[in-house]
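In: Got a predicted model here, sequence first, then my questions.
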Amino acid sequence: MPSPQSVKTQPFGDQKPGTSGLRKPTKTFLQPNYTENFVQSILLSCGDALRGSTLVVGGDGRYFVKQAAENIIRMCAANGVSRVIVGENGIFSTPCVSAIIRKEKALGGIILTASHNPGGLDNDFGIKFNTANGGPAPDGVTTKIFEISKSLAEYKIVNDLKIDVAVVGKSTFKIDGCGDFVVEVVDSVSAYLDLMKGIFDFGAIKTLLSGDFKILINCLNGVTGPYATRIFVDELGAPASSVVNCIPLEDFGGAHPDPNLVYAKELVDAMATGAYDFGAAFDGDGDRNMVLGKNAFFVSPSDSLAVIADKAEQCVPYFKSGIKGFARSMPTAGAVDLVAKKKQKPIYEVPTGWKYFGNLMDAGLLSLCGEESFGTGSDHIREKDGIWAILAWLSILAKTKRSVQDLLHDHWAVYGRNLFTRYDYENCSSEDANKLFEHLESLIGDETLLKSEWRAGGKSYRIALTDNFEYSDPVDGSVAKKQGIRFVFKDGSRIVFRISGTGSTGATVRMYLDSYEPELERCKQDAAKTLRPLVDVALKISSLETHLKRDKPTVIT
């Protein structure tokens, strides 16, 4: 009978989870005891509820996922967990983990992913914990995990437990001192597919795809490959050639699995030929999406959320009973706010991080939400969901019989357009980033700044408000402080600065800019060109290039 062992260890001082778990270079997780320490801290944070519980385990297929999944199962066995559900070969998309947690009423899930960060031995790995609602652990839980990690002296594991997550099936083990322990290796797609069939009219989408309407789905060699193939090809009848880069690879084929105009250039180039009517790309773990129309017409995440919000009740069966409310992250442009106002629905502005949406959903206040970082989702789960977003778009296109571009033009004619761009400065030194934010903090409330007129590109701007965004949760009263420094101008334009919580090394500084345009013809103009004067003003006010020693961003989206 396999027996638990207690392995002596010493704490690491750097296991504080960020926006979505702990992300570090893969080689950091490969250090002796490093992964085990963090997992033991997660398990101990569950307290007495852990014994006899069900946990879900899986990841995005990157390097080390399969080995880590098997070791986590052995640790679950030693810590009194009764049942683990794991994806075949250790693979689950992040949205699927959320769905299974909710379906199986599990205590939570351990997700092995660094999301949109590159994978492989020389790149990144990550571990995050999702709680019983299916969403990312809230701040109180991640703080507890970190506190446990700082004084951890041992972890528990059943080293001689023979597990093979490559074989689908159920195995029951007798663990000495713990009783029965069940490991279910399941098809990673089936549960998610069943959920999607209950949300969308697959028949309507299949009719759309059976005609002349051509789609191109690029999975960027991430976890969505098996999901996209099963759903778009096997279920909806698209040609097999419609789904590309669909085999999950440990290093994502050497590419950056981030669905934006820079890292998904292969999709952009293919769409630019005019051969396809609709294109989409997903990130490594399947929670982010990018939407393109014919001739590579780009749909910003802010616009994507607003269009889905506007058409959901009309086009998606799941929402025909009504929408409770909408929400967006603070840096996301306010396009969905205008939809909420017209539909007389509540709108919430939350910090970056999907966990903030979860509280609102659990309280029955929120149905649809999104982030500017290519994340869109609804209350069907508690994660953003890339494939769900694309099925929502195809449902709208099937119902309206409009092209992607025409649909956006229709939308802007009614609501106007919230022009948006984001500048990412990746792998900055933490010292330089901290100095920049010290400077930005010093500008908050500065009377000289507030009285100044800022000119660039023939436009003039005057600041109406400066602050560091603070969020009070309307459900539990918790307060999240210092969530992004904002400069709001009298014409409603905004500049926002944040340090990203999803990087693994150094610091990623993000600068967000948005400005409202009511005139349709100006809405149709290139957003980057139209926003250039505001970019110039942002660089002047912040002295960003001087502080970061950078003359250009790494990525512009």
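Out: Right, received. Where do you want to start?

In: make it CA atoms for all contacts and neighbour counts henceforth
Out: Will do.

In: where along the stretch 1-150 of the chain do the strands fall?
Out: Secondary structure of the stretch 1-150 of the chain, counting by DSSP state E, counting those that start in this stretch: strands at 5-8, 22-25, 54-59, 83-91, 108-112, 124-130.

In: Can I get those strands in TSV including distance to residue 342 and mean neighbour count?
Out: Below are those laid out as TSV (distance: least, C-alpha to C-alpha, whole Å; neighbours: other C-alpha atoms under 10 Å):
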stretch	distance to residue 342	mean neighbour count
strand 5-8	59	12
strand 22-25	40	24
strand 54-59	40	28
strand 83-91	42	26
strand 108-112	37	28
strand 124-130	34	27
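
In: also this one, for the comparison:
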Amino acid sequence: MTATTRPTKPIEGQKPGTSGLRKKTRVFMQPGYLENFVQAIFDAIGGGAGKTFVLGGDGRFFGAEAAQIILKMAAANGAARVIVGRDALLSTPAASHLIRLRGTDGGFIMSASHNPGGPDEDFGLKFNTTNGGPAPEAVTDAIFAASGKLSQIHISDAADIDLSRLGEVDLDGMVVEVVDPVADYAALMESLFDFAALKSLFAGGFRMRYDAMNAITGPYATEIIQNRLEAPAGTVVNATPLPDFGGLHPDPNPTWAKALMDEMMGPDAPDFGAASDGDGDRNMVVGRGIYVSPSDSLAVLAANAHLAPGYSAGLKGIARSMPTSTAADRVAEALGIPAYETPTGWKFFGNLLDAGRATICGEESFGTGSDHVREKDGLWAVLLWLNVLAARGQAVAEIMGDHWAKFGRNYYSRHDYEALPVADAQAITDRLRGKLSSLPGTKVAGMEIAMADDFAYADPVDGSVSSNQGLRVVFTDGSRLVVRLSGTGTEGATLRLYLERYADRGFDQDVQQALDPLIQAAEALAGIREISGRTGPDVIT
């Protein structure tokens, strides 16, 4: 077994997005494609000599093969140790925790998050830095720059490692440490939440359905919810991670988790429903007969976090992505703590969390988390909801009603237009961008525009500026619409329209009807349907 150096040439398009590099699986399977990107990561971080890394993923197709390649490249690049989840499995939040717990030099996470898996679907790889969070823009820019200058890769010719057995093994002088992917994360959750109260909740007949969507959180939810909290068998469904997620689209929203939604809206619905995505960092929460939007979930969890032992001292601040509704801002104001508005992408929360300025963060794209890790964390959000339910002794609908009565309701929705031709998506954003400066003071769909801009963020910690983060139109009554292109797709372009309207009364309106004036305004301003030829969005959340 020896480390070898192989010649290579740059491959175009290896630019990491907000969550690493995502492409079709067969692209990653091309000879040298994964190797080039991994070498670019090592080159960008100053090499691997003497360093320790974490490695794992969501179990999607090609993950097992990719793990062996990454291990051999780590050894050839001089790494001292790689801590890998058994069978190369680790949820994204568990990987973040392991990086922090073990004080490693970063980690490789193999996932395309909520995107479908399989030979004809999606694969992804991202590098998380020493704080456990996604690589910031300075690092991803360096990785992209390195990918364009590659002339060689370093890789061991050693045999594959058996990743099904716990323990340590040598790989060309590098220690490969195979660990239980669930144990450390479960211990962290037990330190944050009142497990005794949650066990009593289930012992009292509380019924729950957790849909793991044949993805990575299945083993985590089974261990924590069914084994440690003693919820009845069958509480966790679709609990076995599958390479193609059983043909499911592992995105926890009302469209792709329809079976859960149907059950929760049915005559014999459980008390509480939840789902997580492919790599375990997203969550959907549903009560009996009521869907909780991610923006509302963030606000409710922030308002009630003190009920959980891990947050009993209160919050330092609340951060949300710009497209997320302003509901959490109202909670921050009531609590007398700062509220931060960042671009989309969890890496922007990292500085706030590391600096102790924020405790809880959230995105409208079904992501919520706290300073316990540096990633959003789907199962954490579900457990915090359970802790709130146990402490308050109310149903989800009652908690939501109380929250809206105190803070008002932000009617909110996201409309996704998926796999658009890139030219069409660009034409839509160009059309709106070209109007921004002339919009304030004008009216559209009977509403007066107060402000319109292309959102830019100045990081309050390091002073860095991120521009062109989404087109905003804000109306005088506080309503707003946002248009931006998503960075998580692998085919064509995904255009997202975010709609928000605040109400201090009338909390039982149909969401889409309440937002109809904004939907009309968005079409008049951006011409989404006119330019795309679509009759409506592909997904509404």
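Out: Cool, the structure landed. Every value quoted in this text rests on a predicted model; they were computed, and no experiment measured them.

In: TM-score for the pair, please.
Out: Overall, the chain-to-chain superposition scores 0.99 on the TM-score scale (TM-score structural alignment, normalised by the length of structure 2); 540 aligned residues with a C-alpha RMSD of 0.9 Å.

In: just to revisit the earlier point, turn the strands of the stretch 1-150 of structure 1 into JSON lines, including distance to residue 507 of structure 1.
Out: Shown next, in JSON lines, are the strands of the stretch 1-150 of structure 1 (distance: least, C-alpha to C-alpha, whole Å):
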{"stretch": "strand 5-8", "distance to residue 507 of structure 1": "33"}
{"stretch": "strand 22-25", "distance to residue 507 of structure 1": "12"}
{"stretch": "strand 54-59", "distance to residue 507 of structure 1": "25"}
{"stretch": "strand 83-91", "distance to residue 507 of structure 1": "29"}
{"stretch": "strand 108-112", "distance to residue 507 of structure 1": "22"}
{"stretch": "strand 124-130", "distance to residue 507 of structure 1": "14"}
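
In: out of the ones you listed, which comes closest to residue 471 of structure 1?
Out: strand 124-130 (21.6 Å; C-alpha to C-alpha).

In: Where in structure 1 does stretch 89-99 of structure 2 fall?
Out: Under TM-score structural alignment, stretch 89-99 of structure 2 corresponds to residues 91-101 of structure 1.

In: can you give me the offset of the matching stretch from its chain's centre?
Out: Centroid separation for stretch 91-101 of structure 1 versus its chain: 13 Å, with C-alpha atoms, centre = their mean, to the nearest Å.

In: Name the residues that touch it?
Out: 55-61, 65-66, 86, 106-109, 111, 130, 132-135, 188-189, 191-192, 195, 223-224, 285-287, 380-385 (C-alpha atoms under 8 Å, 6 or more residues apart in numbering).

In: Any quick PyMOL command for the buried ones out of those?
Out: The PyMOL command for the buried members of the contacts of stretch 91-101 of structure 1 (criterion: 16 or more other C-alpha atoms under 10 Å) is given here:
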select buried, resi 55+56+57+58+59+60+61+65+66+86+106+107+108+109+111+130+132+133+134+135+188+189+192+195+223+224+285+286+287+380+381+382+383+384+385
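
In: Residue 144 of structure 2 maps to what in structure 1?
Out: Under the alignment (TM-score structural alignment), residue 144 of structure 2 maps onto residue 146.

In: Could you find the closest non-adjacent residue to its match?
Out: Sequence neighbours aside, residue 16 is the residue nearest to residue 146 of structure 1 in space, at 5.1 Å (criterion: C-alpha to C-alpha, 6 or more residues apart in numbering).

In: so what's the one you found up against?
Out: Taking C-alpha under 8 Å, 6+ apart as the contact definition, residue 16 of structure 1 lies against 22, 142, 143, 145, 146.

In: And the helices in the stretch 51-200 of structure 2?
Out: Using DSSP state H, counting those that start in this stretch, the helices of the stretch 51-200 of structure 2 run over 63-76, 92-102, 137-147, 183-192, 195-203.

In: how far is the first one from where the chain is centred?
Out: Relative to its parent chain, helix 63-76 of structure 2 has a centroid offset of 25 Å by C-alpha atoms, centre = their mean.

In: so what corresponds to residue 118 of structure 1 in structure 2?
Out: Checking TM-score structural alignment: residue 118 of structure 1 goes with residue 116.

In: swap that for residue 71 of structure 1, sorry
Out: If you follow residue 71 of structure 1 across to structure 2 using TM-score structural alignment, you land on residue 69.

In: quick one: the helices in the stretch 251-400 of structure 1?
Out: 265-272, 301-315, 335-343, 355-362, 386-400.
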